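S.K.: Build me a structure from this.
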Amino acid sequence: MEIPRRKLLDVLNRIDLFADISAGDKERLLVPRHIVKVFPQSDSLIQAGDSDDNFYILLAGKAGIYKAGQRVAEVTPGDFVGEMGFICGEPRTATVTADMDVIAMCLDNKAFAGLPSGLREKIKDRLIGALVKRVDSLNRQLAQYKAGA
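M.R.: This is a model prediction of the structure:
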């Protein structure tokens, strides 16, 4: 399924991860056409135990994150998954399955390295900021759990 470039740019404009990225950089981000993938409902974006370096940013749709067969989280447009495999090269710790048709931007280390350095830095900075927020949220949840136990 081919998604018109203009529509992809409109979607990128609504994603927080790309908020500070110029229109020209967004255009450059979409140069390799294989960077945007469509996952039909029930297809897996990521399979627990696999080793790859793909990092996904959901542009449309919704997916569930499963550990040991249990749904533990949901991702929606603007969310990203696979960052630990992308950054650390570790095997996948969860399975991510499309709840409905999902359109996602897929970056691997090779595609990421091919981006202009300024764009790579902006994406890395946004990714690090989002990870810091995620760790902070998990720490708060843990503190609440310990306080209630």
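S.K.: contacts, neighbours, all on C-alpha from now
M.R.: Noted.
S.K.: Setting the sequence-adjacent residues aside, check what's closest to the spatially most central residue of the chain.
M.R.: Nearest residue to the geometric centre of the chain (Cα atoms, centre = their mean): Phe80, 2.3 Å. Residue nearest to Phe80 in three dimensions, not counting chain neighbours: Ile57, with 4.3 Å by Cα to Cα, 6 or more residues apart in numbering.
S.K.: next up, for comparison:
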Amino acid sequence: MKRSSQVSVSKIIQLMKKIPIFDAFTSEDRAQMAEHAQIYIANTDEAIIERDAKDNCFYILLSGEARVLLRQKDVSPLATIEPGDMFGEIGFALGTPRSTWVLANQLSALLRVDHKLLDALDHALKGKVKDQIILKMANTISALNSR
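M.R.: Presented below is the predicted three-dimensional model:
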């Protein structure tokens, strides 16, 4: 997976406007985040997250599609990730090794969020990002409990 330096701040802001996670963000919030954003491009079948790897980031899929697998060679995915979905937040929050593989189903653009990015944001915006992580984790727990 490669970092793209060819995506302009205005294009990142435009993409963020289409993602529900950023609905609670003001135009200024999105602009501040886009200034420090790292956009990555994953090719078809390329690993975005590798099981057992330790990483300090999570991702928001901006375009494309990805699949979640327990083992890299599995045929049936555990889940499909679509634009707007956040993933990898548990490893980010807890500092634990990744529990699954995430592979791109097609050419995909991702916003990578790490501690460096969060540290560059003002306190209020950092809180909004953390609120979105908490909301995502709570929804995941709720979905698991209802099964």
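S.K.: element containing the residue nearest to Phe80 of the first structure?
M.R.: Using DSSP states H and E, Ile57 of the first structure falls within strand 55-60.
S.K.: Any idea how far that strand is from the middle of the chain?
M.R.: Centre-to-centre, strand 55-60 of the first structure and its host chain are 4 Å apart (Cα atoms, centre = their mean, to the nearest Å).
S.K.: now do stretch 95-108 of the second structure
M.R.: 10 Å.
S.K.: start to end distance for that stretch?
M.R.: Using Cα to Cα, to the nearest Å, the end-to-end distance of stretch 95-108 of the second structure comes to 25 Å.
S.K.: how about that stretch, aligned to which bit of the first structure?
M.R.: Using TM-score structural alignment, stretch 95-108 of the second structure corresponds to residues 89-102 of the first structure.
S.K.: Now the matching stretch: buried residues?
M.R.: Under the neighbour-count criterion of 16 or more other Cα atoms under 10 Å, stretch 89-102 of the first structure has 90-102 buried.
S.K.: before we move on, back to that, now for the counterpart of the residue nearest to Phe80 of the first structure in the second structure: which residues touch it?
M.R.: If you follow Ile57 of the first structure across to the second structure using TM-score structural alignment, you land on Ile60. For Ile60 of the second structure, the contacting residues are Pro83, Gly84, Asp85, Met86, Phe87, Leu110, Leu111, Arg112, Val113, by Cα atoms under 8 Å, 6 or more residues apart in numbering.
S.K.: Tyr66 is in contact with Val72 of the first structure, correct?
M.R.: Yes - with contact defined as Cα atoms under 8 Å, Val72 of the first structure and Tyr66 form a contacting pair (5.6 Å).
S.K.: Which one of these two is surrounded by more residues?
M.R.: With neighbours defined as other Cα atoms under 10 Å, Val72 of the first structure and Tyr66 compare such that Tyr66 has more, 18 against 11.
S.K.: in the first structure, which spans are helices?
M.R.: For the first structure, applying DSSP state H gives helices covering 5-13, 23-29, 83-88, 109-113, 117-148.
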